[in-house]
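Here you go, sequence then predicted model.
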Amino acid sequence: MTALVLALGVTSTTAATAAPTAPSWDDVQSAKGDVEATQIAVSRILESVGAMNAELDQVRIAALVAGEQYQQSTLELARVEEAMATAERRRDAALERADASGRQAAQLAAQLARAGSGDLTMALIVSGDDADDLLYRLGTMSALSTRTDAVLTRALQDRNVAAALSDQAGVARDAHEKVTAEAEVVFAEAGELAAQAEQRAAEQQVLLGELSAKLAELTGRSAALERAYLDSLENEPPAPGPSPSPSSPGAPGPGAPSPSPSSPAPSPSASSPSQPSPSPSAPAPSPSGSGTPPPSAPPPTSGPQPNAAAVATAIAFARAQVGEPYQFGAAGPSAWDCSGLTMMAYSAAGLAIGGHGSSAQYTRAASRGLLVPYSQVQPGDLIFYSTGGSTTASKYHVALYIGGGQMIEAPYPGKPVRIVPVRSYDRVGLVARPSG
């Protein structure tokens, strides 16, 4: 529960921080025609978008962390269920053995009672011709006593073992009930965070539409072009230092109309080169924040080599799901979470990669020697994300690398399965090669 509590704490702290205020429509109208005022208004819009993205990112990560914790709790629940089933099977087998040995001991005791009835010593003295028969009976009784002692001893041992295994089965059942209750709590909390993230994402879409219109009014470009630019900022991690250059959206992108005299675009900043928005006809992919993109042709490696057929099948399966919704805990057929998508993609290729859970998939790859450095990433590899990119921390997200610096992912609540550039923020330095 610690990770979930921390995630919730981060969300609360972020939500409590006042975000920069975007300019009103009156501010926008007043800024038109004044280059400096336009720059300031644009800067305020970009700052508010950056703050909004950072806040939403925290909510989404909290939801992903909670979802991964739930997946881990389900794996623990499955382990406890198997332990409980094993304990109950052993208990039932021991009870059957104890019952059988008890019945055998009772039968032999009855035979002994019948064979030893009467005073055998007196019978030997007064008998004559029947002495041999009585000696035989005495010998039989002695043999029966020895056998009965052994059977009784075994019956007692079987009964003691059955009692001990019954106690163990009870402990296993108690553990199962405890883990089940904990899993239900985690499921409820993770579901609540996922719903919160989805609601925040929907609210953000509305705000981005309004801010795009304001940017279009300031720059003289289309609202669609400005919306594409603002959408492209979504996956950028919060950057330390000064806010984005006010001139970022000011330089017309390819095919963009020139600003009108009455609505001048801000001039490029001397200290920060402009970042033109993508054109509507050829929108640029969202920035990955990765600094140096993954190699298009990775250098030779001595690590495990991928199975081309399995990789092709997994990627084709994942591609076929693009556009389908994210759903917490889902593994198809028409909704997905991150590890559900990668699990089923490789299941389509006949490979088990560790079950439903990012950490479980990473752990399985590690145990089989299938981890390689990200610098050697190849199509079909699994890319993982954790807090700070730690290799030891729980992995809250996993995606499928498809080459060219891109990956397929079921990203988070409110966003469907998609193909995006690989992000470096929180990315783990090792990738898994399930088909190696």
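Arrived safely, thanks for sending.

Only C-alpha atoms from now on, for both contacts and neighbour counts.
Will do.

What lies in contact with stretch 362-373?
With Cα atoms under 8 Å, 6 or more residues apart in numbering as the test, stretch 362-373 has contacts from 303-304, 353-354, 384, 395, 429-434, 436.

from the residues you listed, which single one is nearest residue 108?
Closest approach between these and residue 108, by Cα to Cα: residue 354, at 54.7 Å.

What residues does that closest one make contact with?
Counting by Cα under 8 Å, 6+ apart, residue 354 touches 343, 360, 361, 362, 363, 364, 365.

Which of the helices or strands spans the last one?
This points to residue 365. For residue 365, the element it lies in under DSSP states H and E is helix 358-367.

Show me what counts as buried in that helix.
For helix 358-367, a neighbour-count test (16 or more other Cα atoms under 10 Å) marks 358, 359, 360, 361, 362, 363, 364, 365, 366 as buried.

how about those residues in JSON lines, adding distance to residue 390?
Listed next are the buried residues of helix 358-367 as JSON lines, based on distance: Cα to Cα, whole Å:
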{"residue": "358", "distance to residue 390": "13"}
{"residue": "359", "distance to residue 390": "12"}
{"residue": "360", "distance to residue 390": "15"}
{"residue": "361", "distance to residue 390": "15"}
{"residue": "362", "distance to residue 390": "12"}
{"residue": "363", "distance to residue 390": "13"}
{"residue": "364", "distance to residue 390": "17"}
{"residue": "365", "distance to residue 390": "16"}
{"residue": "366", "distance to residue 390": "14"}
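
so where do the helices sit in the stretch 201-350 of the chain?
Here the stretch 201-350 of the chain has its helices, by DSSP state H, counting those that start in this stretch, at 223-232, 308-320, 338-347.

Could I get these in a markdown table, plus columns for mean neighbour count and distance to residue 21?
Output for these, formatted as a markdown table (neighbours: other Cα atoms under 10 Å; distance: least, Cα to Cα, whole Å):
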| stretch | mean neighbour count | distance to residue 21 |
| --- | --- | --- |
| helix 223-232 | 21 | 16 |
| helix 308-320 | 18 | 39 |
| helix 338-347 | 26 | 34 |
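
export these to a markdown table and tack on distance to residue 163?
Shown next, in a markdown table, are those (distance: least, Cα to Cα, whole Å):
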| stretch | distance to residue 163 |
| --- | --- |
| helix 223-232 | 65 |
| helix 308-320 | 50 |
| helix 338-347 | 42 |
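
Pasting the second one now:
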Amino acid sequence: MTEHDGSSFRRPAITISAAALGVLTAGVGIVAHPSPADAVEYPSWDDVQHAKASVNAQKAMVDKINSLVAHLQSQATDAGIRSEEAVEAYNQAQADLEDATQKAAELQSKADAAQKAAETSTVRAGLLASHLMRTAGTDGSIGLLLEGGDAGAADKLLYQLGTMSQLTAQSRKVYDQAVADRNTAQSLAAQAKAAQKAKKRAADDAQQALKTAQDAAAAAQAAVSTQQQKQTELTAQLASLQNTSTAVAAQYVAGQQAIAQQKAAEAAAERQRKAAAAAAAAAAAKPKPAAPAAPAAPAQNSGGSSGGSGSSSGGSSGGSSAPAPQTGSGAPNAAIVNQAIAYARAQIGKPYVFGGAGPNSFDCSGLTMMAYSSAGVYIGGHGVGMQYRQAAALGQLVPRSQAQPGDLIFWGTAPYDLYHVGLYIGNGMMIAAPQAGENVKQQPVWGAPISVVARPSMGR
């Protein structure tokens, strides 16, 4: 299992704002509780029987049923995407909470150690001050100097010690160390307090994200249940209209859905292509910064000249958009791939559950994480974005056109707004935990995934 955790490639500071969560929740609400204006009218069996009276009415009813089936599919898909987005937002919020918790613990530990060091240094300084004051013929009781050991008394003692003219070089060293230790303790205490506040904010964000994800998952499950229930009745009505068996009608509906999905995928791919072309054209049209003027005289230090050139180059690149992730071409490790696919295949039929990572249920990134974990490979943790960024950090991204079995396929916008992942098994098929209300299954690669896939077995 690799030691690289990919944590440095997380979104630097994700904030689940109330407004953003409200949008997700509002979206979920539309699916779960459609308003009367959005209510769909489904044909009754009487409507179907009346439609058989004429060819035109029959054709119109078939078209209506096809449209309703497509509408149900679209609703379920949209609800599933919103659910996956909410789950991924929760995964990121939870990762941020874990980071904040670890940072708070580390800073508190350092603050505690620094406080102990400061107390020890202050006692040494008090002993020194007591000795000097007795030498000067005044009351040098360390107990009086420290006045019970509170922070204010310690500051007063150090101030008094700093004003004493009898300080030798050795005495000055004790004093300086005490002052430095006090300053360090105060600084770390302030940092630890700020880290605790950040931890509290992260915990609140994670709790809100959890509720939003749970609501979104419930809405997606409701949408899938509605689709399954209504589609069964619509398919039976279609069979009656076409005077065929329900099985034949179901095949017809599946064919219509496949055609619709293919058209949607082609449209999404075309939009993606146009966006990439527009971005490339904009980058090409952008004026390039003028080359820096040559110095009047050769630089005295070749290292300094090189450094100046590097700075100029860095400044130029900093003004442009982030570069595309580097892609590799390494062959997959067959043993790792076979094990990951075998694990995923063994989970087929188990339910999708938000946050699931086995053994009885999974969400999409939980399935891919455990599939590769079974082969001894860590792919970045329980989160779609974390898995993508781990692969990017290790140079494991490859063009989707070169996808091979075992690769991870992602949906969304890289690198921080990804929401779904599946395990590619070849021939346009993948194994995935689709969404709430469905089970882990083998299915065609749908829609328009992003243009690169990850190959976690590369180079192993």
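Yep, it's here. Since this is a predicted model, take the numbers as computed values, not measurements.

how big is the offset of the helix or strand immediately after the helix holding residue 365 of the first structure in the chain relative to the second structure?
Later in the chain than helix 358-367 of the first structure, the nearest helix or strand by DSSP H and E is strand 371-373. On superposition with the second structure, the mean distance recorded for strand 371-373 of the first structure (mean Cα distance after the TM-score superposition for the first structure) is 0.8 Å.

If we go by neighbour counts, what in strand 371-373 of the first structure is buried?
371, 372.

tell me, the helix holding residue 365 of the first structure lands on which residues of the second structure?
Here helix 358-367 of the first structure aligns to the second structure at residues 384-393, judged by TM-score structural alignment.

From the contacts of stretch 362-373 of the first structure, pick the one nearest residue 133 of the first structure.
Using Cα to Cα, the contacts of stretch 362-373 of the first structure come closest to residue 133 of the first structure at residue 354, 73.2 Å.

quick one: that closest one and residue 114 of the first structure, what's the gap?
Distance of residue 354 of the first structure to residue 114 of the first structure, computed by Cα to Cα, to the nearest Å: 64 Å.

do the same with residue 71 of the first structure
Distance from residue 71 of the first structure to residue 114 of the first structure, by Cα to Cα: 65 Å.

all strands of the first structure, in order?
Counting by DSSP state E, residue ranges of the strands within the first structure are 371-373, 382-386, 395-403, 406-409, 418-421, 430-432.

wait, which of the ones you listed is closest to residue 38 of the first structure?
Among the strands of the first structure, the nearest to residue 38 of the first structure by Cα to Cα is strand 418-421 (31.5 Å).

And the contacts of that closest one?
Contacts of strand 418-421 of the first structure with the rest of the structure, by Cα under 8 Å, 6+ apart, involve 285-288, 322-323, 405-411.

ok, average deviation of that strand from the second structure?
Strand 418-421 of the first structure sits 0.4 Å off on average (mean Cα distance after the TM-score superposition for the first structure).

The second structure: matching residues for that strand?
Aligned by TM-score structural alignment, strand 418-421 of the first structure falls on residues 441-444 of the second structure.

Next: stretch 311-327 of the first structure.
Under TM-score structural alignment, the match for stretch 311-327 of the first structure is residues 337-353.

and what of stretch 187-205 of the first structure?
Going by TM-score structural alignment: stretch 187-205 of the first structure matches residues 210-228.

hang on, the earlier thing: possible to save the contacts of residue 354 of the first structure as JSON lines with distance to residue 226 of the first structure?
Listed next are those as JSON lines, based on distance: Cα to Cα, whole Å:
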{"residue": "343", "distance to residue 226 of the first structure": "37"}
{"residue": "360", "distance to residue 226 of the first structure": "41"}
{"residue": "361", "distance to residue 226 of the first structure": "39"}
{"residue": "362", "distance to residue 226 of the first structure": "39"}
{"residue": "363", "distance to residue 226 of the first structure": "42"}
{"residue": "364", "distance to residue 226 of the first structure": "44"}
{"residue": "365", "distance to residue 226 of the first structure": "42"}
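
Quickly name whichever of these is closest to residue 203 of the first structure.
After measuring those against residue 203 of the first structure - Cα to Cα - the closest member comes out as residue 343, at 31.0 Å.

for whatever residue of the second structure lines up with the closest one, what are its contacts?
In the second structure, the residue paired with residue 343 of the first structure is residue 369, using TM-score structural alignment. For residue 369 of the second structure, the contact set (Cα under 8 Å, 6+ apart) comprises 357, 378, 379, 380, 381, 382.

which of the residues you listed has the most neighbours?
Among the contacts of residue 369 of the second structure, residue 379 has the most neighbours (other Cα atoms under 10 Å), with 29 neighbours.

Quick check, it in contact with residue 387.
Yes: contact criterion Cα atoms under 8 Å: residue 379 of the second structure and residue 387 qualify, at 5.5 Å.

so who does the corresponding residue of the second structure for residue 173 of the first structure touch?
Aligned by TM-score structural alignment, residue 173 of the first structure pairs with residue 196 of the second structure. By Cα under 8 Å, 6+ apart, the contact set of residue 196 of the second structure is 101, 104.

now residue 98 of the first structure
Here residue 98 of the first structure is in contact with 155, 156, 157, 158, 159, 162 (Cα under 8 Å, 6+ apart).

Aligned against the second structure, show me the partner of it.
Per TM-score structural alignment, residue 98 of the first structure is aligned with residue 118.

on that earlier part again, let me know which of the helices of the stretch 201-350 of the first structure is the nearest to residue 90 of the first structure.
helix 338-347 (33.3 Å).

any idea how far that closest one is from the chain center?
Here the centre of helix 338-347 of the first structure is set off from its chain's centre by 11 Å, with Cα atoms, centre = their mean, to the nearest Å.
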